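Asker: One predicted model, sequence on top.
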Amino acid sequence: MVFLTNEGASSSSSTRRWKYDVFLSFRGEDTRAGFTTYLHKALEQQGINTFMDDKLPRGEEISTELLKTIEESMVLVIVFSKNYAESKWCLDELVKIVECREDDQMVLLRPIFYNVEPREVRNQLGNFGIALANHEKEFKDNMGKMQRWREALSKAASVSGSHYEEGCTTYKSEYDFIQGIVKEISSAIFNQRPLYDASYLVGVNSCVEAIKSLLDIESNEVRMLGIHGLPGVGKTTIANVVYSIIAHHFEGSCFLEKVREKSPNGSIIQLQEKLFSKILRDSYLKVDRESEGTNLIKERICCRKVLLVLDDVDNSEQIEKLLGKCNWFASGSRVIITTRDIQVLTTLPRNHLIYKVEELSPCEARALFNMHAFHTNEPKEDYSKLIEQIISYANGLPLALKVMGSDLCGKSIHKWRSALEIYWYWKAY
């Protein structure tokens, strides 16, 4: 399955905010009761925000509201079925879709040929030719509209897409075909989204690459990795970046933040429920007791290839309640645990992996502080001595550098000196 790429897209476009991940264009009479509804449900189950225009009233002309929805969608999926071209509404949608793709290279075009040959759509043959011939009788005084429809069909069908023919042996079933589409779209959306602001991540890339190597997502074995280090050294940030980069390779993924903070007073149940919500896409599943939640994890999640991150764990009991015996997960699953205390990781299987996050070097610390204090790595010269004192105080801890840099940003040198005296005072005590 090959889809259109986005070569030439500008980097500034990557910050664009989309209302919908996917817009589905389809002929309702052909596929609403089957294929398109199943595709819509499969996309939504993967957390892909999908617009399916099954509720808007149909009129002679496409509504302004629907045109705006197309403009606000990242991936434009066209389900070409046998009677697609019979609908003037669908053809108007298609014209808008092609225009959006031509106007914005960040928009992704995804044609699906469902029980039709791509050449039939591209060259307006068969049912497509008959439908357009009938439209020409109605629009003989508006051949410009006909030309736009024909060009849109030709352009959209010239994009390499996915083709399903009933009875074809390429796919085991329509279900497998849909899962393949969902996987491709999920990957495409992931590659489009700005996952983090790389300009403010100093000293992270080498850690991320080392962790990715340890996790080796191509391997089918279950791997568990503990990330440990001092408070404020960047464990959570690094785990977040790794999670963002590899999450789309798994059937389900969940990042449980601040486990240590949320565990007291029965809050572990809320973490278990979040796990079910993210992995199973079931926000209605409720847990009464922690032991019940642990058993449900074994029963409902063990058959899936998952990525789990338990962030800021401070005792082995939390791991047991959220991971059970640690041997319940399907082949290819990955578990990442961040902690200040390496002893917490002793509850993991003997072959678990360990990665220690080291403090930043003076050069890296200076770059990170400057980014937050000055939004550049070239600060004013008269601040240089104060900067060195602050870097010495922070001792290579990214969190301290970020907090102090943000706090001092835009302030006078006098206020910097006053703040520095306070920093040293608190460090002394």
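Answerer: Here it is on my side, so go on.

Asker: make it CA atoms for all contacts and neighbour counts henceforth
Answerer: Fine.

Asker: before we move on, which element is the most centrally placed residue in the chain in?
Answerer: Centroid-nearest residue in the chain, with Cα atoms, centre = their mean: Phe190, separated by 4.4 Å. For Phe190, the element it lies in under DSSP states H and E is helix 174-192.

Asker: Name the residues that touch that helix?
Answerer: 14, 21, 38-39, 42-43, 46, 48, 74-75, 106, 162, 164, 171, 248 (Cα atoms under 8 Å, 6 or more residues apart in numbering).

Asker: Narrow those to those that are buried.
Answerer: 21, 38-39, 42-43, 46, 48, 74-75, 106, 162, 164, 248 (16 or more other Cα atoms under 10 Å).

Asker: Strands of the stretch 51-200 of the chain, residue ranges please.
Answerer: 73-80, 108-114, 162-164 (DSSP state E, counting those that start in this stretch).

Asker: How about the stretch 301-429 of the chain?
Answerer: 306-313, 334-339, 353-356.

Asker: Check the contacts of helix 174-192 against Asn395 and report the nearest one.
Answerer: Distances from Asn395 to the contacts of helix 174-192, taken as Cα to Cα, are shortest for Ser14 (34.6 Å).

Asker: how about the closest one, what does it touch?
Answerer: Residues in contact with Ser14 (Cα under 8 Å, 6+ apart) are Met106, Gln192, Arg193, Pro194.

Asker: ok, structure two:
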Amino acid sequence: MTFEFQGPSSSSNTHQWTYDVFLSFRGTDTRNNFTGHLYNALHKRGINTFIDDELRRGEEISPALLKAIEGSRISILILSKNYASSSWCLDELLKILECKETKEQMVLPVFFKVDPSDVEHQTNCFGKAFDKLGDKVKDDVKMLRWKAALIDVSNFTGGWHFSKGNESELIQEIVQRVSLIVNRTYLNVAKYPVGIEPLVHEVNSLLSIGRNDIRMVGILGINGIGKTTIAKAIYNSIAYQFDGSCFLANIGETSKQESGLVRLQETLLSEILRDTRILQVGSVDRGISVIKHRLCSKRILLILDDVDKLVQLETLAGNCDWFGLGSRIIITTREEALLANHGVDLIYQVRGMGHNEALQLFSWNAFKTEKPFENYDELTERAIRYARGLPLVLTNLGSELYGRSIVQWKSALDKCEASRKRKRKVRKKS
């Protein structure tokens, strides 16, 4: 999932989808077995799934099918040995990848009795089917587009490779994953998510979701720099790829309350195990034991937000072996020493906003547009200098100044700057 900001209402989770799932498959390979069984399992779970039940005639993909792809939240690609022999299937693939980029749809590939490397390089039986289609189509440009699409999808994470075994177990796993995606609640990231997308990509590269290790990553930065906002956006973009997920907010504040750490442990267990009941652990020590016992074989995503004491980490994620292979633990904090003491694998230092991003974020809050109003340019620059690249300050100050006159702007900025000077003097004296 991406977070490209187009304006106030850019969030993908507000999109009204016609279908939950679109199934793309080669009918002669899997219609009457794997795909048919998968469709029935999804339907029984109440997941609104599109399957093309008609025999395909002609070379052009139908407008109705294009519309179904555009209206689906998730596309499942069942890449079987003859998938690449069909121009219809490959045109579906092109449309699905287009919608992935333009509509933030999710794509889950199933390499069904074919190796992902054969899809990537068009080799063995998969490659023979593709070459046979090329002899028939005789269109080099189209073949190159299809080839690029196959290379692209072969490198997707979060899919399945099935060569032999129990198909019903695979179907059950797919249905479970789709259910999590369809039914999950998205965290509210930001009203104006300016500049979030590249930061999410940078942290995701540290997480390396495709690897089967267990990894702790710290997001480090001062107050107001956007640590929690980045963590929420990451959670929304990758949570569906795990057996269970939990975002524990305001840990530093919550742990100060009576039985705060115990309640955090109970919330962690309830959310990851998807148990609506409050799991009573009684004490911190027992909570540690239950977490290790119940989660040691689960691939989980755990975000620990605003940690300020080592004991909080030792209580909630004491060691990597508490969780199953492939798990990712993300910690947001202001304390670099805390991350070092806990042996966090990698640390991402959040940087302040550059001028252009700061201008855009402030403008959306102060003017409800991406640029300042006429005659407000100089005052806007004062506000941006005062904020020093901190998204929280840009947001709060912009919201406070929204709808005010130039005289009121000058007065408010004078007070902000004077307050900062007084605080500096106090710090110097102390």
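Answerer: Nice, thanks for sending it over. Every value quoted in this text rests on a predicted model; they were computed, and no experiment measured them.

Asker: Can you give me the TM-score here?
Answerer: Once superposed, chain against chain, the TM-score is 0.62 (TM-score structural alignment, normalised by the length of the first structure); 310 aligned residues with a Cα RMSD of 4.2 Å.

Asker: Counting only helices, which of the contacts of helix 174-192 of the first structure make the cut?
Answerer: Secondary structure from DSSP state H places Tyr38, Leu39, Ala42, Leu43 of the contacts of helix 174-192 of the first structure in helices.

Asker: The closest residue to the second one other than its chain neighbours: neighbouring residues, count only.
Answerer: Beyond its immediate neighbours in the sequence, the residue positioned closest to Leu39 of the first structure (Cα to Cα, 6 or more residues apart in numbering) is Ile178, lying 6.0 Å away. Neighbour count for Ile178 of the first structure, taken as other Cα atoms under 10 Å: 21.

Asker: Tell me which residue of the second structure lines up with Ile178 of the first structure.
Answerer: Aligned counterpart of Ile178 of the first structure in the second structure: Gln172 (TM-score structural alignment).

Asker: for Asp314 of the first structure, same thing?
Answerer: Taking TM-score structural alignment for the superposition, Asp314 of the first structure sits opposite Asp308 in the second structure.

Asker: Looks like that match contacts Ser255 (just checking).
Answerer: No. Applying Cα atoms under 8 Å as the test, Asp308 of the second structure and Ser255 come out as separate, 9.7 Å apart.

Asker: what helix or strand does Glu101 of the second structure sit in?
Answerer: helix 87-102.

Asker: Show the contacting residues for Ser244 of the first structure.
Answerer: Leu195.

Asker: Map it across to the second structure for me.
Answerer: Using TM-score structural alignment, the equivalent of Ser244 of the first structure in the second structure is Asn236.

Asker: now do Ile337 of the first structure
Answerer: Under the alignment (TM-score structural alignment), Ile337 of the first structure maps onto Ile331 of the second structure.

Asker: For its match, give its distance to Val203 of the second structure.
Answerer: 12 Å (Cα to Cα, to the nearest Å).

Asker: His121 of the second structure: what's it in contact with?
Answerer: His121 of the second structure sits next to Gly127, Ile151 when contact means Cα under 8 Å, 6+ apart.

Asker: Check Val306 of the first structure too.
Answerer: Val306 of the first structure neighbours (Cα under 8 Å, 6+ apart): Phe250, Glu251, Gly252, Ser253, Ile279, Phe329, Ala330, Gly332, Ser333, Arg334.

Asker: just checking, the third one touches Leu307?
Answerer: When you say that, I think you mean Gly252 of the first structure. Yes. Using Cα under 8 Å, Gly252 of the first structure is in contact with Leu307, at 6.5 Å.

Asker: For the stretch 151-300 of the first structure, which segments count as helices?
Answerer: 174-192, 205-215, 235-246, 259-262, 268-280, 290-301 (DSSP state H, counting those that start in this stretch).

Asker: Same question for the stretch 1-150 of the second structure.
Answerer: Under the criterion DSSP H, counting those that start in this stretch, helices of the stretch 1-150 of the second structure are mapped to 27-30, 34-44, 63-70, 87-102, 116-121, 124-137, 140-154.

Asker: Would you tell me which of those gets closest to Lys425 of the second structure?
Answerer: Closest to Lys425 of the second structure of the helices of the stretch 1-150 of the second structure is helix 87-102 (Cα to Cα; 51.2 Å).

Asker: Can you find the partner of Lys402 of the first structure in the second structure?
Answerer: Checking with TM-score structural alignment, Lys402 of the first structure has Thr395 as its match.

Asker: Likewise for Lys286 of the first structure?
Answerer: In the second structure, Lys286 of the first structure lands on Gln280 (TM-score structural alignment).

Asker: Glu266 is in contact with its match, correct?
Answerer: Yes. Judged on Cα under 8 Å, Gln280 of the second structure makes contact with Glu266 at a distance of 6.5 Å.

Asker: Those two: who's more crowded?
Answerer: Legend: neighbour count by other Cα under 10 Å for Gln280 of the second structure and Glu266, higher for Glu266 (22 against 15).

Asker: How many residues are close by the nearest residue to that one once chain neighbours are set aside?
Answerer: Spatial nearest neighbour of Glu266 of the second structure, excluding adjacent residues (Cα to Cα, 6+ apart): Leu279 at 5.5 Å. Using other Cα under 10 Å, Leu279 of the second structure has 17 neighbouring residues.

Asker: And Leu279 of the second structure, how close does it get to Ser270 of the second structure?
Answerer: Taking Cα to Cα, one finds Leu279 of the second structure at 6 Å from Ser270 of the second structure.

Asker: likewise Ala149 of the second structure?
Answerer: Counting by Cα to Cα, the gap from Ala149 of the second structure to Ser270 of the second structure is 40 Å.

Asker: neighbour count winner among those two?
Answerer: Remark: of Ala149 of the second structure and Ser270, Ala149 carries more neighbours, 21 against 17, as counted by other Cα under 10 Å.

Asker: from what I can see that one touches Leu94, true?
Answerer: Yes. Applying Cα under 8 Å, one finds Ala149 of the second structure in contact with Leu94, separated by 6.5 Å.

Asker: Enumerate every residue touching the closest residue to Ser154 of the first structure other than its chain neighbours.
Answerer: Closest residue to Ser154 of the first structure apart from its sequence neighbours, by Cα to Cα, 6+ apart: Arg122 at 4.2 Å. If you count contacts by Cα under 8 Å, 6+ apart, Arg122 of the first structure has them with Leu153, Ser154, Lys155, Ala156, Ala157, Ser158.

Asker: Tell me the spacing between the first one and Pro118 of the first structure.
Answerer: Computed as Cα to Cα, the Leu153 of the first structure to Pro118 of the first structure distance reads 10 Å.
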